[in-house]
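**Student:** sequence first, predicted model second:
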Amino acid sequence: MTLENCTLRLAANDEVAVATRDLTAGTVLAAEAGPGLEVRANVPRGHKIALADVPAGTSVHKYGQSIGRALTTIRRGDHVHTHNLGMDQVQQDYAFGTSRITPQAPAGERPTFKGYRRANGKVGTRNYVGILTSVNCSASTARMIADQFRGAALDAFPNVDGVFALTHGSGCGMVLGSSGAEVLVRTLRGYAHHPNFAGLLVLGLGCEMLQTERFLDADTSAGFIERLTIQDSGGVRATVKAGVALIQKMLPAINELERETVDVSELVLGLNCGGSDGYSGITANPALGVASDLLVAYGGTSVLAETPEVFGAEHLLTRRAVAPEVGQRLLDQLAWWQDYATTGGGSLDNNPSPGNKAGGLTTILEKSLGAVAKAGQAELSGVYGYAEPITNRGLVFMDTPGYDPVSVTGIVAGGANVVCFTTGRGSVFGCKPVPSIKLGTNTELYNRMPEDLDVNCGVIVDGDATVQEVGEQIFARILAVASGEQTVSEELDLGQEEFVPWQLGTVT
């Protein structure tokens, strides 16, 4: 075995490389140039091995950036992980707009997809009926209504993708007008306006603080909208009966809606990663970045999120900002998050999960540097608050937590009509009403969970494809899925329980 076919060094000045296979202590890796490397401790694949001695207290680099500080002296050939690598309080250079790149569309015919053009001009990639609840008190009733449309109930309506309930744990006991309440209102409004809904039944209890008129108006994408409250309808059983009847009345007309050819620029792509590992920043994330840049080049929109997971890499994004105020807004959000984490008794370096660490990620700095690769190279055109409507074209950022269901709920509320979700540990995730394309970072994972992943990006580290080639494959899959091809998450009917609005603020 050679150093070159067992490890990946990502930048010339990096003191560490990523193991591409399990390395056993005592193994000597020959080098094409220079001395070989003796492995001093077992290094699992995806983890880091030291290529040089690093004195205690010195920064350790990966991707050409600091990922932490040596807790003890690290010797060449050591396994580099939580036992000898800790956080590094690096002073970043927050230059604005110094590295702006505008991706150029390839020559040739513009891509298109088959979507549903709604009356308000938005384009959907699915044709769902949603039951949207204003308050947790109506959650069980909403599920009872949705359950009546399982199995063979929709066989006569092949163009209806499904009927499902979106329930949540709030809607009352809140301070209306507060930041927490407004986050929920924005989220529900975003879903009520989402173009993947052809029909909506909005269901409340009746006495809740969050009345439906706060988030539902005439400018929704859904052509068929009904409202019910349990108290006015005569209780749970009567409401279920009434709700089923209202949806049954919608179905024939919704089934008549047809897909039409639309330009690729109508796509709004949500970018998310979960269960990341040491390969995430090498395979799936940069490949998704290629697909994101292609979409942006054609005039579409791509949404990066998960604010705690850009901490330590934010300077790379501010340099891509189209204006200083765009970069500053990102920094302001990060400052809020640092205060938020401290108030809660933690820090942003709490973020790498046990699964992340088992997969080879050590600090939030390392995780973030790999995570931002999902955003490719395009300039940053806007920064949005959680669940705010996305109006910019190009690459934008949305402030969300790193917790996947909460993050993607905000992205979808903002208008994403396709989501790409990268994972190295094997996240099982869906996000109705939007299809979620799951991208595995390594071949071992893809072979172990083939029914839960759409694309194997592990072929990059296997040497069977380039990042560019896999990125183009992902872009083609995005177009196919936007046109109606089912993802593995949709085949498993995932995504109803993953509607999790971010809960903030006082509960009274």
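**Tutor:** Arrived safely, thanks for sending. Numbers count the residues shown, from 1 in each chain.

**Student:** every contact and neighbour count from this point should use C-alpha atoms.
**Tutor:** OK.

**Student:** once you drop chain neighbours, what's closest to Glu309?
**Tutor:** Distances taken as CA to CA, 6 or more residues apart in numbering put Ser368 closest to Glu309, at 4.9 Å, once the chain neighbours are dropped.

**Student:** need the contact list for the one you found.
**Tutor:** Counting by CA atoms under 8 Å, 6 or more residues apart in numbering, Ser368 touches 309-313.

**Student:** same thing but at 10 Å, please
**Tutor:** Residues in contact with Ser368 (CA atoms under 10 Å, 6 or more residues apart in numbering) are 67, 281, 306-314, 351-352, 361.

**Student:** which element is encountered next along the chain beyond the helix or strand containing it?
**Tutor:** Under the criterion of DSSP states H and E, Ser368 resides in helix 364-371. Per DSSP H and E, the first helix or strand lying C-terminal to helix 364-371 is strand 380-384.

**Student:** so which elements touch that following strand?
**Tutor:** Counting contacts by 3 or more CA pairs under 10 Å, 6 or more residues apart in numbering; DSSP states H and E, strand 380-384 is packed against strand 301-304, helix 324-343, strand 394-398.

**Student:** another one to put next to it:
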Amino acid sequence: MNTAAGAAAFTIRMHPADNVAIVANDGGASVGAVSPDGLTLVERLPQGHKVALQALPKGSEVRRYNVVIGHTAVDIPAGGWVNEQRLLMPEARSLEGLPAANPPAELPPLHGHTFQGYRNADGSVGTRNLLAITTTVQCVAGVLDVAVERIRSELLPKYPNVDGVVGLEHTYGCGVAIDAPDAIIPIRTLRNIASNPNFGGEVMVLSLGCEKLQPERLLPPGSIPIADQRGEAQDVVLLQDEKHVGFMSMVDSILTQAKVHLERLNTRQRETCPASDLVVGVQCGGSDAFSGVTANPAVGHATDLLVRAGATVMFSEVTEVRDGIDLLTTRAASTEVANAMVREMAWYDAYLSKGMVDRSANTTPGNKKGGLSNIVEKAMGSIVKSGSGPIHGVISPGEKVTQKGLIFAATPASDFICGTLQLAAGMNLHVFTTGRGTPYGLAECPVIKVATRNDLARRWHDLMDINAGRIASGEATIEEVGQELFQLLLDVASGKRTWAEHWKLHNALVLFNPAPVT
């Protein structure tokens, strides 16, 4: 859909009440380009950016998704460019007087969908069979890196049923206010990641010895139910133990302990599991104006299918849903769920206030280059990943999800922190939409990436797993791409590799630590 001067300008309007639309042409549209409904562009507009469908005098409401995303700071003629510099962002919606829980009807059940997964002793199911080595402090990271490389080269070839080894490295554990109230967030995050379903209940810990986050504090008795069911103590390798003489003594000790876990993991076999055993985290990063038009609505359709099949789906990113809080409380399955969402929004408002910023700090230069003028517009496109059904529950950062259905897992919007917290919640499969493009991946969990635009899918053909840009070009419907994603989720859960897995693209775990650093 490339456009030269005077050619057609293809635009997408999200709601009949909208007074702006986005330019859909690859490469944008030039001055004089005419849309099918007769609108002539008076400025050149990049792809994804908003064109005024009527004259908008200074102070006019600007509507997209039938939501006021701002007010014009200057006069903008019909066919003119509505962008960040010409738009004043509205105040955040008050958390008082929000619509009460009035959820839509429960979605009809969907039966008969299965995948091949690894059943754990606690009933959870892994989509991968990984040995994970938990760490208590960043100080041990270098030793762990050496040990992991040796495990991969020397041990894994002997255990063909094990998919890999993952070092759960992080930047926490010492030099922190370990008893501060908010320290519970990073501590429970690490604790719950250790019991992620993809690790098969094999709990192995690498500790330095003098850190504040001692192993018994990170993993107190009873915190990891699978290991406890075997009646075993936590498996801890302590680097400062006097038995270690020299660096290789430490590394050899890690390999010796790893063999015990690899032996058990290697006996595991995939078995048929219902789709209800999936715990899917959905997220977006490098978003653009097409995110809310193509990829996120398709993910929303897949979300509905997963919930109908009995699965758990988590949507997150507090600042990227904050401006739609009234839409969320309306969909809450109960007053308690609505109140919990408001609680998480209020907590995060206060957190941002301490740093003397607000939700507007969320949008990135890439978001704006992709046509998103502010966080209000971005939020409207982000929320649709949650589908159309009732919201069944809410969890705070670092908590583990314990129920089925659609869950709001409160996290920052940072890609890496959100992914880390969704892993802690029990995610065994991840969906990530992007418009600008990102090579994001996780070693701990398969990541399916969905492109919002045809051009991105063409250029990054071996990084994007699904092209939702076909929705904008009329080659596929939202429902068709959503169904395609649903089937791909089942296939990947059964062992099919994603592009991120193919290239071994793994981002670091990044903990959310709002507590002080000493």
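**Tutor:** Great, that's in hand. Quick caveat, the model's predicted, so the values are computed rather than measured.

**Student:** quick one on the thing from earlier: which position in the second structure aligns with the residue nearest to Glu309 of the first structure?
**Tutor:** Alignment note (TM-score structural alignment): Ser368 of the first structure maps to Ala379 of the second structure.

**Student:** just Ser170 of the first structure next, same as before
**Tutor:** Aligned by TM-score structural alignment, Ser170 of the first structure pairs with Tyr172 of the second structure.

**Student:** quick check: closest non-adjacent residue to that match.
**Tutor:** Nearest residue to Tyr172 of the second structure, sequence neighbours excluded (CA to CA, 6+ apart): Val137, at 5.6 Å.

**Student:** for Gly405 of the second structure, see how far away the one you found is.
**Tutor:** Using CA to CA, to the nearest Å, Val137 of the second structure is found at 35 Å from Gly405 of the second structure.

**Student:** for Ser249 of the second structure, same thing?
**Tutor:** Separation of Ser249 of the second structure from Gly405 of the second structure (CA to CA): 48 Å.

**Student:** leaving out sequence neighbours, find the closest residue to whichever residue in the first structure pairs up with Ala443 of the second structure.
**Tutor:** In the first structure, Ala443 of the second structure lines up with Lys432, judged by TM-score structural alignment. Distance criterion CA to CA, 6+ apart; nearest residue to Lys432 of the first structure, sequence neighbours excluded, is Gly495 at 4.6 Å.

**Student:** does the one you found touch Asp404 like I think?
**Tutor:** No: the criterion here is CA atoms under 10 Å, and Gly495 of the first structure misses it with Asp404 at 11.8 Å.

**Student:** overlap of the contact sets of these two?
**Tutor:** With CA under 10 Å, 6+ apart, Gly495 of the first structure and Asp404 have common neighbours Phe429.

**Student:** contacts only, for Ala29 of the second structure.
**Tutor:** Counted by CA under 10 Å, 6+ apart, Ala29 of the second structure has contacts 1-11, 23, 35, 41, 43-47, 49.

**Student:** distance of the counterpart of it in the first structure from Gly77 of the first structure?
**Tutor:** With TM-score structural alignment as the criterion, Ala29 of the second structure lines up with Leu23 in the first structure. Distance from Leu23 of the first structure to Gly77 of the first structure, counting by CA to CA: 10 Å.

**Student:** got any residues that touch both of these two?
**Tutor:** Contact criterion CA under 10 Å, 6+ apart; residues shared by Leu23 of the first structure and Gly77: 29, 39-43, 49.

**Student:** distance to Leu271 of the first structure, neighbour count and secondary structure for those residues - can I get that in JSON lines?
**Tutor:** Output for these, formatted as JSON lines (distance: CA to CA, whole Å; neighbours: other CA atoms under 10 Å; DSSP: H, G, I helix; E, B strand; the rest coil):
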{"residue": "Leu29", "distance to Leu271 of the first structure": "37", "neighbour count": "20", "secondary structure": "strand"}
{"residue": "Val39", "distance to Leu271 of the first structure": "36", "neighbour count": "21", "secondary structure": "coil"}
{"residue": "Arg40", "distance to Leu271 of the first structure": "38", "neighbour count": "19", "secondary structure": "coil"}
{"residue": "Ala41", "distance to Leu271 of the first structure": "36", "neighbour count": "16", "secondary structure": "coil"}
{"residue": "Asn42", "distance to Leu271 of the first structure": "34", "neighbour count": "17", "secondary structure": "coil"}
{"residue": "Val43", "distance to Leu271 of the first structure": "30", "neighbour count": "24", "secondary structure": "strand"}
{"residue": "Ile49", "distance to Leu271 of the first structure": "29", "neighbour count": "31", "secondary structure": "strand"}
